[in-house]
Each structure stands twice: as structure tokens, then as C-alpha cells.
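Participant: Quick one: sequence plus predicted model below, questions after.
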Amino acid sequence: MKQIAVIILNWNGVSLLEQFLPSVLAHSPEATIYVADNASTDASIDFIKTHYPTVQIILNAANYGFAQGYNTALEQVDAAIYALVNSDIEVTPNWLQPILDTFDKEPNTAIQQPKILDYKNKSYFEYAGAAGGFIDKYGYPYCRGRIFETVEQDFGQYNDSIEIAWASGACFFIRSAVYKELEGFDASFFAHQEEIDLCWRASNKGYTIKYNPYSVVYHVGGATLEQGSPQKTYLNFRNSLLMLTKNLPKQKLFSILLSRMVLDGIAGIHFIFKRQFVHFIAILKAHYSFYGMFYKMYSKRGSEQTEKYYHTKSIVYTYYIKCGKIFAKS
């Protein structure tokens, strides 16, 4: 058994497998490679069997999305470290060794992410993860190297290995023992922000999450749901509220949820002024769905919540009012 398993979740992504699977195989001698397939109806499985017979295939019974898709697949993977990798990721030589070295040297580090750059513009960070994830007091996520729509160029300004609040699900390393202890991703999320929830739960248990700049990958992004998709808007707004309900310190829970709902309302009005009515409706649907799921999520709260869980009080205020559009000014 190899120490690390690379697991690529796939759904009707044969073109992405054709493009990116070769780099994973070429640069991952330390790992066993798996493709976990969410009941694809394209030629994905035939392609893998024909061209890459050494790749292990896990067949999920349906399209379970990101969260349950990985939860189901990982029941069949035996390794000390899981590397959960999107199918639209190009890896680079020696991308795994810095990750393994950190896990070996730091027993309390449970989760890591590499530097994630934009496949389409390789001198820039990529939206989904960049140089490590953070949240503000109200649960809005952002990254070193990417705040809302502002993405920074990589000049080496984030070439330090630091503790972060969350690691990107685009390329997510976790100790299998911790994954099992936390019972994996919350399948209620389906997709989007489930990795933030998992990292927050790990932090509440006392584990460390880190950004590792010595491992570099390139991410296409938006290959499953495009950035402007109303379904993406719905999932992001709903799942953020679910995450807050599960993980906020109890004394802050209801005041922050109320504040978030007001801020979400302002975001909805912003969409109306931009004539993006489908996104306004997506926010309404997100809130109605959240109301129906609140008690279920509240019952999942752990016995401990980290008091200082956020990096800055309000990234919305910093970004739009103070014009702090790069991480160094946030």
C-alpha cells in the first residue's frame, strides 16, 4: 500500500480526463491513482480502461455530487493520506513530496492545500483556493491571492507555508484517519463549501490546516458549474448558512446568522440592479432551503467551537468600502 492515494472525482468528464490525467500519472510516482465516477453517461470509463489500465476505478451508483461522491468512494480507498483532486487540475513535477514531508514532520497538521494557479493564465492565482482560504466574521470565504472577483498575480508574495482557515476542494489533502474521525464531508451540502465546513470542524477538534507553496498545481475552474451559474449562487449562499449554523460559537450564532441574512438581502438587491434576476431568485431559494434544514444542521453541532475562527471582521466592508482588494490590505 502506498502512503498516498490520489482520487479524482469524475462526472461526464472524459475530455478533462484526456487532458489532465496524463500529468497526474506522470508526476505522482508516490501515489496510487483512482478515478471515482459519479455514474457518468459519457465514455469516461471506457477511456480509462483502454488508455490507463493501471488507474483504479470506483463506480458510484449515482451522481452524488462532490460531498457524498467522495464519501462513498473513499470507503474503498486504503491509504494514510487522501489527495482529492478535481478532474480539471494539471499537476507539476514533485507536487506530492512537499505535502508528504509536512505531514511527516507535523503530526497535528491534518489538512493541506498546494499553491493553486490559473491554468488559463499561469502567472495568476486561481479563484478556487489560490494561496489558501480564510473566512470573515460572517462566514464569507476568500483567499490569499483572491478576494471576490479580484485575482492577484503570483509574484512569490505568498511563498510562505502558513496556517489557513480552509483548504480548497479543488486539490485537498487530508489524513485518512482525520477524515474518518470527522465522518467526511457533510453530504447535505451536495457541492460547494463542504470543504470549508470540514476544515472548520477539524479546527474545532484542534487540528491544523496549512497552505503549502512548495506544491504547485494549475486549475481550470468552473468545469462543473460555471462561475455565473445560478445553481452555484444557490449552493454557495445556502451552504454558507449551513456551515455557520454547524460551527459558530453558540453565543454568536443567532446574531451572526441575522446579520448574514441582511447582507444576503443586500446582495440580492445588488443582483436586481444588475438585472441578474436569476441570481436574486437563487438567493431566495437558498434561504428557504436553509430554513427547512436549520434544525438538522443545528443538531450536528460539535461540543467545541473555535472562538477566533475568522481572519477579518467583514471582507465585504474591506473590499467595497475601504477598497482593500488584495489580501495584504484585508
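Facilitator: That came through fine. Numbers count the residues shown, from 1 in each chain.
Participant: alpha carbons only for contacts and neighbour counts from here, please
Facilitator: Fine.
Participant: Please identify the nearest residue in space to residue 264, excluding sequence neighbours.
Facilitator: residue 283 (7.4 Å; CA to CA, 6 or more residues apart in numbering).
Participant: again, but for residue 208
Facilitator: If the residues on either side of it in the chain are set aside, residue 208 comes closest to residue 109, at 4.6 Å by CA to CA, 6+ apart.
Participant: Which positions within stretch 108-123 qualify as buried?
Facilitator: 109-119 (16 or more other CA atoms under 10 Å).
Participant: Between the residues you listed, which sits nearest residue 18?
Facilitator: Ranked by distance to residue 18 (CA to CA), the buried residues of stretch 108-123 are led by residue 119 at 15.5 Å.
Participant: What separation is there between the closest one and residue 220?
Facilitator: Distance of residue 119 to residue 220, given as CA to CA, to the nearest Å: 5 Å.
Participant: so what sits against both of these two?
Facilitator: Both residue 119 and residue 220 are in contact with residue 126, where contact means CA atoms under 8 Å, 6 or more residues apart in numbering.
Participant: try this one side by side with the last:
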Amino acid sequence: MHLPSVAIVLVNWNNLQDTLDCLESLAGMEYREYGVILVDNGSTDGSLEVFRARADVDFIENGENLGIARANNVGIARAKERGFQCIMLLNNDTVVAPDMLTHLVDVLESDPRVGVVGPKMLYHSEPDVIWYAGGILKPWRGDAAHVGYEEKDRGQYDEQCETDYITSCCMLARTALYDELGGIDPYYFIYFDETDFCVRAARAGYRVVYVPRARLWHKVSRSMGGVGSARYWHHYMRSRAYFLGKFYPWPNRGVAYLWIFLHDLPRCMLRFVRKGVFDRIPAYLGGLYRGLTGR
């Protein structure tokens, strides 16, 4: 049986140890037809010296922090140059199961209509707690949510199914599909970039499939200072507002704007004040403004 070659694109930004842990887990995979393309976004933590010396990765230095979307596009371009048949975008703060890529490739190759596949994703700190078991778009809120988020994994999401999006924490697709769709929209710095890609794939007639037999463990938002940091809120709201304006027409967009301004915004502002994390306020508002204006 022919096994397609897979380029695994990792983006590193001052996460040396996480990336080393990820590479170690990749080396233990049973699927061997792969190569690692490691894109560095201007790290200053010693990553450059370490990875320049490694022969097991194709190392690309951006010299500055381009964000995850643009850095992934750099990796995708290198994978196309090298003739890989498939490309898997993978967060560098993950540890993969030995059979993860085998299961993903099996499903991708089972049907030409399958365009994008992704695994079940669990917390690295709590290996039996779900972070992602499928994705749901919420058009009237201009938002998206992970299925099974923070639920204990009891096998309740072990049925393979189509889903609204695969998170780019781990997303596998054929190189031809990245070509057809023009890669990842470079406007996104982080967040919603994969959702955008999956929506475009579905609109082009491809299936987006969640594969629960494939598993990984995610350390979650390490490069963003953790979920809930000022950096997180800025980029999440910027990407969310841009995604909403790009894909949803009126009146859907109008209702979503009402939800954000009358529900989400006051609730978050109150939470930030109560917790005394006042730096989140300009971060949230600035991200929302930039997303709405396309800046």
C-alpha cells in the first residue's frame, strides 16, 4: 500500500523545551513517511542555536514573530517545494500518540471528498480531560466552540464524524487542497485561521472529519501566556471579529455584533475589573476594534 508523504509543520517562538518534547514524540510515531519543517518566529531563548544543529528538521528562520498563520504559510510553501503529498500543521506544545498520524492518514486516504482531518486532543496536564473533540460554529454569536471542552474523556466522543472545523493545533490535509484554497489567510495572527481554512474547504465541497482514534496531548496556549492573558484576548477578539465580517452576511452579522457588544463585552469587562486584571481591558477592546476595521 502506498503511504503518502507528510510534511509536519511546527512553528516555534521561544518554546524550546516544548518543541523538543514534541519532536521526541514525533520520532516515536509508527508512521515513517514524514518530514519535519520547523519554522522559527524570531526566538531569543536559545532555540536558534539548538535547531540549526539538528539534521532531523528542515529549519527555517523568519527572524521576527510573523504570527502562527503567516509562519504556517512559510512552512506550507517549503513543503510544496519539497514535493510532500500532505501537510499537517501541528502546535509545538503537543505530544502525539504513536499511532496518531497513521489513523489520520487512513481517514484522509479513504475518500477523495475528505479534505481535512484532525484528532481528539486532550490536556497534557490532565491526560484524561478533553480539550477538543470536534468543533462547532456559532454564527449568531460570531464564535466557535470545541466539543467536549474540559469534559472527562469516557469515550462519549469516540465516534468519527464530520465537524465544522479542525483546530490547527493538529490539522492534516492534502497539499493540493492548500494549493486550491491558497493556504492560510495571512490576516490572522493566531486563532480562527484554521476555522477559516475549514469553512473554505467545506464550501469547496470537501468533508472536514474528526478522527477520535487519533490522539494527542496539548499544553494549551503556552506561547500566548495562557488562556485569558492580555495577549490571548487581543488576538482572539481581533480574529473573531475579522472572521465574522468575512463569512457571515447580514442579518447574521448584525445579531452577532449585538451579542458581542451587549453580552460578551460587558461580561468580560466586569470579570476583568473583579479580578483586577486591568491590562485585559485595552487588549480586548483593541483587538475587537482592529478586527472590525480589518487592521
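Facilitator: Happy to help now that I have it. Please read these numbers as outputs of a predicted model, since none were measured by experiment.
Participant: gap between stretch 171-190 of the second structure and the chain center?
Facilitator: Stretch 171-190 of the second structure has its C-alpha centroid displaced from the chain centroid by 11 Å (CA atoms, centre = their mean, to the nearest Å).
Participant: again, but for stretch 147-163 of the second structure
Facilitator: In terms of CA atoms, centre = their mean, the centre of stretch 147-163 of the second structure is found 18 Å from the chain centre.
Participant: Report the buried residues of that stretch.
Facilitator: Burial within stretch 147-163 of the second structure, assessed by neighbour count using 16+ other CA under 10 Å, is assigned to 147-149, 153, 157, 160, 162-163.
Participant: Could you dump the residues you listed into a markdown table and include distance to residue 177 of the second structure and secondary structure?
Facilitator: A markdown table is the format used below for these (distance: CA to CA, whole Å; DSSP: H, G, I helix; E, B strand; the rest coil):
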| residue | distance to residue 177 of the second structure | secondary structure |
| --- | --- | --- |
| 147 | 25 | coil |
| 148 | 28 | coil |
| 149 | 28 | coil |
| 153 | 32 | coil |
| 157 | 27 | coil |
| 160 | 21 | coil |
| 162 | 17 | strand |
| 163 | 18 | coil |
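Participant: okay, among the residues you listed, which ones form the most distant pair?
Facilitator: Taking CA to CA, the two most distant members of these are 153 and 162; they sit 19.3 Å apart.
Participant: Identify the residue nearest residue 74 of the second structure in space, chain neighbours excluded?
Facilitator: residue 39 (7.4 Å).
Participant: which residues sit in contact with the spatially most central residue of the second structure?
Facilitator: The centre of the second structure sits closest to residue 168, judged by CA atoms, centre = their mean, with a distance of 2.2 Å. For residue 168 of the second structure, the contact set (CA under 8 Å, 6+ apart) comprises 89-91, 193-194.
Participant: now these: which count as buried?
Facilitator: Buried residues within the contacts of residue 168 of the second structure, counting neighbours by 16+ other CA under 10 Å: 89-91, 193-194.
Participant: Show me which of these is closest to residue 26 of the second structure.
Facilitator: So of these, ranked by how close each gets to residue 26 of the second structure (CA to CA), first place is residue 90, at 10.6 Å.
Participant: which SSE is the counterpart of that closest one in the first structure in?
Facilitator: Under the alignment (TM-score structural alignment), residue 90 of the second structure maps onto residue 85 of the first structure. Assessed by DSSP states H and E, residue 85 of the first structure sits inside strand 81-86.
Participant: helices and strands around that strand, which ones?
Facilitator: Using 3 or more CA pairs under 8 Å, 6 or more residues apart in numbering; DSSP states H and E, the elements in contact with strand 81-86 of the first structure are strand 4-10, strand 171-175.
Participant: Check the gap between the aligned partner of residue 12 of the second structure in the first structure and residue 95 of the first structure for me.
Facilitator: Aligned counterpart of residue 12 of the second structure in the first structure: residue 10 (TM-score structural alignment). Separation of residue 10 of the first structure from residue 95 of the first structure (CA to CA) stands at 21 Å.
Participant: Compare the two (neighbour count), which wins?
Facilitator: A count of neighbours by other CA atoms under 10 Å puts residue 10 above the other of residue 10 of the first structure and residue 95, at 27 against 20.
Participant: ok, the residue lying closest to the more buried one once chain neighbours are set aside - contacts?
Facilitator: Sequence neighbours aside, residue 37 is the residue nearest to residue 10 of the first structure in space, at 4.8 Å (criterion: CA to CA, 6+ apart). Taking CA under 8 Å, 6+ apart, we find residue 37 of the first structure in contact with 9-11, 45, 57-60.
Participant: Now with 6 Å, please.
Facilitator: Residues near residue 37 of the first structure by CA atoms under 6 Å, 6 or more residues apart in numbering: 9-11, 59-60.
Participant: ditto for residue 56 of the first structure
Facilitator: Each residue near residue 56 of the first structure by CA under 6 Å, 6+ apart is listed here: residue 34.
Participant: Show me what it aligns to in the second structure.
Facilitator: Alignment note (TM-score structural alignment): residue 56 of the first structure maps to residue 58 of the second structure.
Participant: That match belongs to a strand, doesn't it?
Facilitator: Yes: Residue 58 of the second structure: assigned to a strand according to DSSP: H, G, I helix; E, B strand; the rest coil.
Participant: Which parts of the stretch 101-250 of the first structure are strands?
Facilitator: Along the stretch 101-250 of the first structure, the segments classed as strands by DSSP state E, counting those that start in this stretch run 109-118, 121-125, 133-135, 141-143, 146-147, 150-151, 162-163, 171-175, 208-219.
Participant: quick one, which of these is nearest to residue 64 of the first structure?
Facilitator: So among the strands of the stretch 101-250 of the first structure, strand 171-175 is nearest, using CA to CA, at 18.4 Å.
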